[in-house]
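Engineer: Here is a sequence together with a model predicted from it:
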Amino acid sequence: MSTPATKASRRANAGPRAAARNRAALLAAAREIFAEHGSHAPLNAVARRAGVGQGSLYRHFPDRMALVLALFEEQVSTVERIARDPGVPLADLLGVVTRHAIESVVSIDVATASPEQRPDPRLVDLRDRTADVLGSRLERALAEGDVRPGTTVDDVLLGVEMVAATLTRRPAADRERCALRAWQLLGMTVHLPDR
């Protein structure tokens, strides 16, 4: 015979059906917690903000790097989705990448703080996917004068890395202005989207 407590327990635990919802909630919470408390914020704060238990957090993301990489994966997927429209120029794609860097500066700090000599292959894959998307617009950007003559895909990626690294040392209120000025100094046109 089911008691009211047993029925409530069954309703509260949605099991595998809740997995996608829990993952999305964890990613949203991680963005907020990292932005508010920095790269060393406790992961249990992410679980609490998401409204899930720590077990759910670790089932989805076994460690801090897995969580950060999932955030980056979302960002790269967004840029790839926008780039499906062949009319979107490099300046717009760089704007989206820059907006992501402004808003996830702590995640950048975590992902680049590894003491390993060899970069994490998951980061390399995300970098390669970003290079493919940005590279698909480079010829047009060169023709339109949005980048300096002779600019390569590696130059564009170096610019992204330089701008992102600079943002990790800036107060939140100054990041947008700093990013746009950095791109200007690098001789690349960037159209930053609204938040």
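Structural biologist: Good, I have the coordinates. Quick caveat: nothing in here was measured; it's all calculated off a predicted structure.
Engineer: use CA for all of it now, contacts and neighbours both
Structural biologist: OK.
Engineer: mind listing the strands for this protein?
Structural biologist: With DSSP state E, there are no strands along the chain.
Engineer: which residues touch residue 61?
Structural biologist: Residue 61 makes contact with residue 67, according to CA atoms under 8 Å, 6 or more residues apart in numbering.
Engineer: quick one: buried residues of stretch 75-91?
Structural biologist: 75-76, 79-80, 82-83, 89-91 (16 or more other CA atoms under 10 Å).
Engineer: what does stretch 18-32 give?
Structural biologist: 22-23, 25-27, 29-32.
Engineer: can you redo these as TSV with distance to residue 172?
Structural biologist: Shown next, in TSV, are these (distance: CA to CA, whole Å):
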residue	distance to residue 172
22	28
23	27
25	24
26	23
27	20
29	18
30	17
31	14
32	13
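Engineer: Out of these, which comes closest to residue 148?
Structural biologist: residue 31 (34.1 Å; CA to CA).
Engineer: State the distance from the closest one to residue 117.
Structural biologist: The spacing between residue 31 and residue 117, counted by CA to CA, to the nearest Å, is 27 Å.
Engineer: burial measure for the nearest residue to residue 192 once chain neighbours are set aside, as a count.
Structural biologist: Distances taken as CA to CA, 6 or more residues apart in numbering put residue 95 closest to residue 192, at 4.0 Å, once the chain neighbours are dropped. Using other CA atoms under 10 Å, residue 95 has 22 other residues around it.
Engineer: In contact with residue 95, which residues are there?
Structural biologist: 190-193.
Engineer: what about stretch 94-107, distance to the chain center?
Structural biologist: Averaged C-alpha coordinates place stretch 94-107 at 7 Å from its chain's average position (CA atoms, centre = their mean, to the nearest Å).
Engineer: Presented hereafter is structure B, for comparison with structure A:
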Amino acid sequence: MEPLHDERRPANAGRKVAARNRAALIAAAREIYAEHGLGAPLSAIARRAGVGQGVLYRHFPDRAAVATAVLEENVRQIEQVAAADGADIAQVLGVLTWHLAESTAFIGLLHADGAAGGSGVPEYAAALSERAERAIRALLPDGHRLAADPDDLMLAVAMVSGAATGPTRQHREGRACAAWRLLGVEVGPVRPYEG
């Protein structure tokens, strides 16, 4: 049966749907990993995102690719808030702190190479860390306590990430904020960047 000339096929939303699915998978992975750790089944991520496992594997061939995508998204949000008009260091540290509390399961991943007898932080994680450091450092005002020594900023971030432990995101956030307070650093509202 041939379609009539005035009938139209529905538009193929291919790339839009693919981008939406990828974003949903990353958001779901962040939640699942925060709740159950990096060992959570990938099927749970697909279910939370509302897609089939085949869709997950089309975007991410393995568990490491999912984790890397979440880390990449965390850094991208930190870069976005740092680049926003009127951004200040406290706002950026608030977003960073949200990611430390929400994605705390990834702290072990960042240091897994060193624990296995490797040379330290995996190359992709080091590159992401450098991007986050550049974004944050660009907003450090002269005389800020994290600008006193070139190593102070990332040492403080490492200390706060080490403190961001506990059974719930709220507990981890409270500990991270307490660590910033003990370091004498003001942090803005702890929330994701929604730009």
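Structural biologist: It's in. Just so we're clear, the structure is a prediction, and the values are computed from it rather than from any experiment.
Engineer: Superposed, what's their TM-score?
Structural biologist: Aligned and superposed, the two chains score 0.79 in TM-score terms (TM-score structural alignment, normalised by the length of the first structure); 180 aligned residues with a CA RMSD of 2.6 Å.
Engineer: follow-up on the earlier one: let me know the closest of the buried residues of stretch 18-32 of the first structure to residue 109 of the first structure.
Structural biologist: Nearest to residue 109 of the first structure among those: residue 31, at 13.1 Å, using CA to CA.
Engineer: Tell me the spacing between the spatially closest residue to that closest one that is not a sequence neighbour and residue 85 of the first structure.
Structural biologist: The shortest distance from residue 31 of the first structure to any non-neighbouring residue, by CA to CA, 6+ apart, is to residue 104 (6.9 Å). According to CA to CA, residue 104 of the first structure and residue 85 of the first structure sit 25 Å apart.
Engineer: can you check residue 98 of the first structure too?
Structural biologist: Taking CA to CA, one finds residue 98 of the first structure at 19 Å from residue 85 of the first structure.
Engineer: middle-most residue in the second structure, spatially?
Structural biologist: Centroid-nearest residue in the second structure, with CA atoms, centre = their mean: residue 74, separated by 2.4 Å.
Engineer: That one contacts residue 98, doesn't it?
Structural biologist: No: using CA atoms under 8 Å, residue 74 of the second structure is not in contact with residue 98; the gap is 9.5 Å.
Engineer: which helices and strands sit right next to the top helix by length along the second structure?
Structural biologist: With secondary structure taken from DSSP state H, the second structure has its longest helix at helix 14-36. Counting contacts by 3 or more CA pairs under 8 Å, 6 or more residues apart in numbering; DSSP states H and E, helix 14-36 of the second structure packs against helix 42-49, helix 53-59, helix 63-83, helix 89-102.
Engineer: most tightly surrounded among these?
Structural biologist: helix 89-102 (a mean of 25; mean count of other CA atoms under 10 Å).
Engineer: That one: average distance to aligned residues in the first structure?
Structural biologist: Taking mean CA distance after the TM-score superposition for the first structure, the mean distance separating helix 89-102 of the second structure from the aligned residues in the first structure is 1.1 Å.
Engineer: circling back to that earlier point, show me which of the contacts of residue 95 of the first structure is closest to residue 173 of the first structure.
Structural biologist: Closest to residue 173 of the first structure, out of all of the contacts of residue 95 of the first structure and judged by CA to CA, is residue 192, at 15.4 Å.
Engineer: To which residue of the second structure is residue 166 of the first structure aligned?
Structural biologist: By TM-score structural alignment, residue 166 of the first structure lines up with residue 163 in the second structure.
Engineer: Show the contacting residues for its match.
Structural biologist: Contacts of residue 163 of the second structure by CA under 8 Å, 6+ apart are 172, 175-176, 179.
Engineer: do that again at 6 Å, thanks
Structural biologist: Residue 163 of the second structure is in contact with 175-176, counting by CA atoms under 6 Å, 6 or more residues apart in numbering.
Engineer: From residue 44 of the second structure, how far out is it?
Structural biologist: From residue 163 of the second structure to residue 44 of the second structure the distance is 28 Å (CA to CA).
Engineer: quick revisit: going by distance to residue 109 of the first structure, which of the buried residues of stretch 75-91 of the first structure wins?
Structural biologist: residue 75 (15.6 Å).
Engineer: and residue 159 of the first structure, how many neighbours?
Structural biologist: Neighbour tally, residue 159 of the first structure, other CA under 10 Å: 18.
Engineer: how much space between it and residue 166 of the first structure?
Structural biologist: 11 Å.
Engineer: Repeat that for residue 152 of the first structure.
Structural biologist: Counting by CA to CA - residue 152 of the first structure and residue 166 of the first structure are separated by 21 Å.
Engineer: same deal with residue 186 of the first structure?
Structural biologist: 13 Å.
Engineer: same question, residue 75 of the first structure
Structural biologist: Applying CA to CA to residue 75 of the first structure and residue 166 of the first structure gives a distance of 19 Å.
Engineer: Kindly report the same for residue 114 of the first structure.
Structural biologist: Relative to residue 166 of the first structure, and taking CA to CA, residue 114 of the first structure is found at 18 Å.
Engineer: Superpose on the first structure and give me the mean offset of the longest helix of the second structure.
Structural biologist: So helix 14-36 of the second structure averages 2.1 Å relative to the first structure (mean CA distance after the TM-score superposition for the first structure).
Engineer: who's in contact with that helix?
Structural biologist: Contacts of helix 14-36 of the second structure (CA under 6 Å, 6+ apart): 45, 48-49, 70, 102-103.
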